[in-house]
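Q: The following block contains a protein sequence and its predicted model.
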Amino acid sequence: MEDIIKEYASGYEMLRDAIEGLTEEELRYKPAPDKWSIHQILIHVTDSEISSTARLKKVLAEDEPALISFDQDAWANNLGYDLLDREQYLLLFNMLRSSMQPILSNLTSEQWERVGVYPDQERYTFKQLLVYRVEHVRGHLAQIERVKKAYRENQ
């Protein structure tokens, strides 16, 4: 799990590296009307992190807590992602990830196996939820690269 914790901790730097040197035009470019810009992706990643940090803590603190997801498209469409401050959101992402580090460094093997339950009765261990957080950032980093490529191809 050491590698997962390390990659989880480096999520902020990975996002920063992915957008380094991009212009505002590149950050706001949407490859299609129904696709997200890099700016929107970054806001989404942070909103997801807010929700997920609470889920991770619930699983560690409560006995088999109920876990709730959020409708990412509704959030993106109804919360004015284009109007939100990307820098504030990136800093918030960094703070959320940093705040989890002392917890992650002191987990027992039993805590890794603690479980949360979604409304459909799907059960996830803390370990599975943390791995998903790492994979979520990986997936959006790949999405950012696709948007960058689409921007270059359309210029």
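A: Yep, it's here.
Q: Could you use CA atoms for every contact and neighbour count after this?
A: OK.
Q: from what I can see Pro65 touches Pro119, true?
A: No - contact between Pro65 and Pro119 fails when scored by Cα atoms under 8 Å: they sit 10.5 Å apart.
Q: Can you pick out the residue with more neighbours from those two?
A: Pro65 (17 against 10; other Cα atoms under 10 Å).
Q: Which residues are in contact with the more buried one?
A: Counting by Cα atoms under 8 Å, 6 or more residues apart in numbering, Pro65 touches Lys58, Val59, Val115, Gly116, Val117.
Q: give me that answer again for 6 Å
A: Gly116 (Cα atoms under 6 Å, 6 or more residues apart in numbering).
Q: now Ile144
A: By Cα under 6 Å, 6+ apart, the contact set of Ile144 is Ile38.
Q: Next, it: secondary structure please.
A: What DSSP: H, G, I helix; E, B strand; the rest coil gives for Ile144 is helix.
Q: Quick check: it vs His44, distance?
A: 12 Å (Cα to Cα, to the nearest Å).
Q: any idea which residue sits dead centre in the chain?
A: Closest residue to the average C-alpha location of the chain: Val45 at 3.7 Å, with Cα atoms, centre = their mean.
Q: hang on, that residue is in a strand, isn't it?
A: No - secondary structure of Val45 (three-state DSSP): helix, not part of a strand.
Q: Use this one as the comparison:
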Amino acid sequence: MQNTFDLEALQFPIGRFSCPTDIRREDLEHWKTSLREFPAQLNAVLQPLTPAQLNWHYRPEGWTIKQVVHHLADSHINAFTRLKLTLTEDAPVIRPYEEALWAQLPDGVKDDLTASLKIIEGIHERWFYLLNHLTETEWDKMYFHPQHQRLVGLKEMLGLYDWHGRHHLAHIRQAIFHEGNFNVQP
């Protein structure tokens, strides 16, 4: 009997990102707290895994757990850089990157997660600190995203990266739940 899976549900286990139209102070505080707690949550999920389990895919043709972790480091470095550019420039045009190609580079498939986990921990600590020191005027700043052809505000960005971390934690939990079943070719 062949398993059938809803690929959309596997790709977006917590749903697609949807930003509230009216972002409240409570939203920002919740997202900042989530960002601060993310490295510990990630470490807790990864700690019991064996090297073989780090090679489990979270969905058919999806990334392995280790690729997800390395992607989180890459992505959150870029997000932190975008934040700093936005704070120091007037509506900067950010530079997108080919995340799928980055995930195939030697450091994106590396078995040892130590460096990426250190990056995530350090970036999140600095990110949280900086976010807690923004003025109201700074919170209203925006950057231009050329892939989406629109301005993105720092408040929305914070919500997006709160979602991004939870999204990929769900991918890792999904890979663990399916115990490597997505590694088998049909």
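A: Arrived safely. Being a predicted model, the structure only gives us computed values, none of them experimental.
Q: Need the TM-score between these chains.
A: In this superposition the chains share a TM-score of 0.90, using TM-score structural alignment, normalised by the length of the first structure; 154 aligned residues with a Cα RMSD of 1.9 Å.
Q: Strands of the second structure, residue ranges please.
A: Counting by DSSP state E, the second structure has strands at residues 142-145, 150-153.
Q: quick revisit: okay, and the common contacts of Ile144 and His44 of the first structure?
A: With the criterion set as Cα under 6 Å, 6+ apart, the contacts of Ile144 of the first structure and His44 do not overlap.
Q: what's the matching range in the first structure for stretch 157-168 of the second structure?
A: Using TM-score structural alignment, stretch 157-168 of the second structure corresponds to residues 129-140 of the first structure.
Q: buried ones in that stretch?
A: Leu129, Leu130, Val131, Arg133, Val134, Val137, Arg138, His140 (16 or more other Cα atoms under 10 Å).
Q: what's near enough to touch the residue nearest to Gly153 of the second structure when sequence neighbours are not counted?
A: Distances taken as Cα to Cα, 6 or more residues apart in numbering place Met142 nearest to Gly153 of the second structure, at 4.1 Å, with adjacent residues excluded. For Met142 of the second structure, the contact set (Cα under 6 Å, 6+ apart) comprises Ala91, Val152, Gly153, Leu154.
Q: and which of these is nearest Ser34 of the second structure?
A: Nearest to Ser34 of the second structure out of the contacts of Met142 of the second structure is Leu154 (Cα to Cα; 15.8 Å).
Q: Give me the distance between that closest one and Thr81 of the second structure.
A: Taking Cα to Cα, one finds Leu154 of the second structure at 12 Å from Thr81 of the second structure.
Q: Give me the more crowded residue out of the two.
A: Set side by side, Leu154 of the second structure and Thr81 show more neighbours around Leu154, with 20 against 15, by other Cα under 10 Å.
Q: which residues in the second structure form helices?
A: Applying DSSP state H to the second structure gives helices spanning 7-11, 25-46, 65-88, 99-102, 114-131, 136-139, 154-177.
Q: Can you list the buried residues in the fourth one?
A: Of all the residues in helix 99-102 of the second structure, those buried under the rule 16+ other Cα under 10 Å are Trp102.
Q: in the first structure, what residues pair with that helix?
A: Under TM-score structural alignment, the match for helix 99-102 of the second structure is residues 72-75.
Q: and if you look at the first one?
A: Helix 7-11 of the second structure corresponds to no residues in the first structure, going by TM-score structural alignment.
Q: Counterpart of His70 of the second structure over in the first structure?
A: Using TM-score structural alignment, His70 of the second structure lines up with Ile43 in the first structure.
Q: Look at Arg86 of the first structure and say how many residues are nearby.
A: Arg86 of the first structure, neighbours per other Cα under 10 Å, totals 19.
Q: now swap in Leu141 of the first structure and tell me
A: Count around Leu141 of the first structure with other Cα under 10 Å applied: 21.
Q: And Tyr151 of the first structure, by the same measure?
A: Counted by other Cα under 10 Å, the residues lying close to Tyr151 of the first structure total 17.
Q: That one maps to what in the second structure?
A: For Tyr151 of the first structure, the residue aligned by TM-score structural alignment is Glu179.
Q: which non-adjacent residue is nearest its match?
A: Among residues not flanking Glu179 of the second structure along the chain, Trp56 sits closest, at 7.1 Å (Cα to Cα, 6+ apart).
Q: How many residues are close by the aligned partner of that neighbour in the first structure?
A: Aligned counterpart of Trp56 of the second structure in the first structure: Tyr29 (TM-score structural alignment). When neighbours are defined as other Cα under 10 Å, Tyr29 of the first structure has 19 of them.
Q: for Arg28 of the first structure, what are its contacts?
A: The contact partners of Arg28 of the first structure, by Cα under 6 Å, 6+ apart, come to Ser37, His39.
Q: how near is Lys118 of the second structure to Ile65 of the second structure?
A: From Lys118 of the second structure to Ile65 of the second structure the distance is 16 Å (Cα to Cα).
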